[in-house]
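pasting the structure only:
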């Protein structure tokens, strides 16, 4: 029985290695430099490509996940439908040029919306939350409205999944109702086969797609970081993630 157990472990490790080689081919065929980490809910199964424990990046709009919780917990907005009045400033991205709600601000990655609330939260509070969340390197910087875009805050793919796990089980030091509100606006796909809670991010060369999905009653966490060299690369944040799930046969082709 001992040898049978070792044989099963060996075969499983071979399968993981083969799958990770296929993932590598996905990134190479798309001329993308990036890294991805996928973990089962129980943490027993992990798939990764090009993950460097020492490498971290600005979280960009993926910071809207913890930032939404902070804004709600601070009582700066009461729920996902409260109106955030447009300031009348025309911006390049048309969906931002109108009133928003927390739900649309999250889904459209409305930078000005979150910057408005960042000024109200302030640096001291942000540092407390980052420490309580154990989020990334827990640094902000000199500009409170941009620290997640081009300031000092850095996260790794492992940091992203670590935070998502705490969000999923609702173990963060945040009122449960606020966590449920965030989850409701994070739900990006839902049908009879799959449900996905996710957020994209982009700042400079840093592109992200992070979240978790449920398929066949199994939950999987994911964090994909890619280097953005041209605007056409942006679609690959999500596409490479979902193609990886298909390679792993977690999601159907």
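It's in. This is a predicted model, so every value here is computed, not measured. Numbers count the residues shown, from 1 in each chain.

only C-alpha atoms from now on, for both contacts and neighbour counts.
Fine.

end-to-end on stretch 224-234?
12 Å (CA to CA, to the nearest Å).

go ahead and confirm residue 196 touches residue 213.
Yes - with contacts counted by CA atoms under 8 Å, residue 196 reaches residue 213, the gap being 4.3 Å.

and the strands in the stretch 151-253 of the chain, which stretches?
Along the stretch 151-253 of the chain, counting by DSSP state E, counting those that start in this stretch, strands occupy 187-190, 194-203, 206-215, 218-227.

would you format those as TSV with distance to residue 16 and mean neighbour count included?
Supplementary listing: these in TSV, determined by distance: least, CA to CA, whole Å; neighbours: other CA atoms under 10 Å:
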stretch	distance to residue 16	mean neighbour count
strand 187-190	27	14
strand 194-203	23	20
strand 206-215	19	23
strand 218-227	16	22
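
ok, second structure coming up, stack it against the first:
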């Protein structure tokens, strides 16, 4: 299995991994894109629109769809505590400290991209369920032919920034064919920050490319006084460290450059 790159293919370095310095927004011609749909205005906006149509591996942004699938199927719930099965997924030197906690809840597993748990849950649920749900969601290229515990990490599943936004719109309007309780239970897991002006629901994702560079995502929704804004940002970087340090700030700076108010 191609899991050497898993260290860097997770959403890894979680939502808190951004340094304090200012980061410039994505601009035309850079190796990045932002696809934005503002619902009240009924308006799409793009930075580097051609790249916004290109499909890439979703990496850990797939945890949005995957967590919905796992909740809907009863594989997980919001009250249980979970442990990694170390017989199936032995601890590795590169595992993060947050992964080594003796148990996790669903919120921590989502926020910290605890890959061994998601691999475990996905393998237990099985390929047939993913084939059904991914088709039901019309998620990306709908190809789950890669390893059942890692097809979203570059093996087969691909999605564009535009398709990420379309999926999020279906999620928000409860058009994915799921129980009302699934949407309700996932919402606080998805929420990352809020203030008096706005709420941000989002997930990181990222992985290494064959040429040694890194590609990362930040996708989600901003709810503010102007309504709901759905976004998908991706970028390339010369290392995963550089990517992890900048992707969230660059995504949020890009949203602000298009006049979307984001929470502090």
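That came through fine. All values derive from a computational prediction rather than experimental measurement.

if we can go back for a sec, which one of the strands of the stretch 151-253 of structure 1 lies nearest to residue 92 of structure 1?
Distance to residue 92 of structure 1, taken as CA to CA, is lowest for strand 194-203 among the strands of the stretch 151-253 of structure 1, at 15.2 Å.

whereabouts in structure 2 does the closest one align?
The counterpart of strand 194-203 of structure 1 in structure 2, using TM-score structural alignment, spans residues 198-207.

report the separation between residue 154 of structure 1 and residue 136 of structure 1.
Taking CA to CA, one finds residue 154 of structure 1 at 6 Å from residue 136 of structure 1.

what of residue 69 of structure 1?
Between residue 69 of structure 1 and residue 136 of structure 1 the distance is 16 Å, computed by CA to CA.

who's in contact with whatever residue of structure 2 lines up with residue 162 of structure 1?
When structure 2 is aligned by TM-score structural alignment, the residue opposite residue 162 of structure 1 is residue 166. The neighbourhood of residue 166 of structure 2, defined by CA atoms under 8 Å, 6 or more residues apart in numbering, contains no residues.

residue 166 of structure 2 and residue 172 of structure 2, how far apart?
Counting by CA to CA - residue 166 of structure 2 and residue 172 of structure 2 are separated by 10 Å.

again, but for residue 62 of structure 2
16 Å.

which of the two has more neighbours?
For residue 62 of structure 2 and residue 172, the more surrounded residue by other CA atoms under 10 Å is residue 62, and the numbers stand at 24 against 14.

ok, that one touching residue 152?
Yes - with contact defined as CA under 8 Å, residue 62 of structure 2 reaches residue 152; the gap is 6.6 Å.

just the helices in the stretch 1-150 of structure 1 please.
2-29, 64-73, 102-107, 111-133 (DSSP state H, counting those that start in this stretch).

and the residue nearest the centre of structure 2?
Central residue of structure 2 (CA atoms, centre = their mean): residue 61, 1.7 Å from the mean position.

excluding chain neighbours, what is closest to it?
For residue 61 of structure 2, ignoring the flanking residues on the chain, the nearest one in space by CA to CA, 6 or more residues apart in numbering is residue 205 at 4.9 Å.
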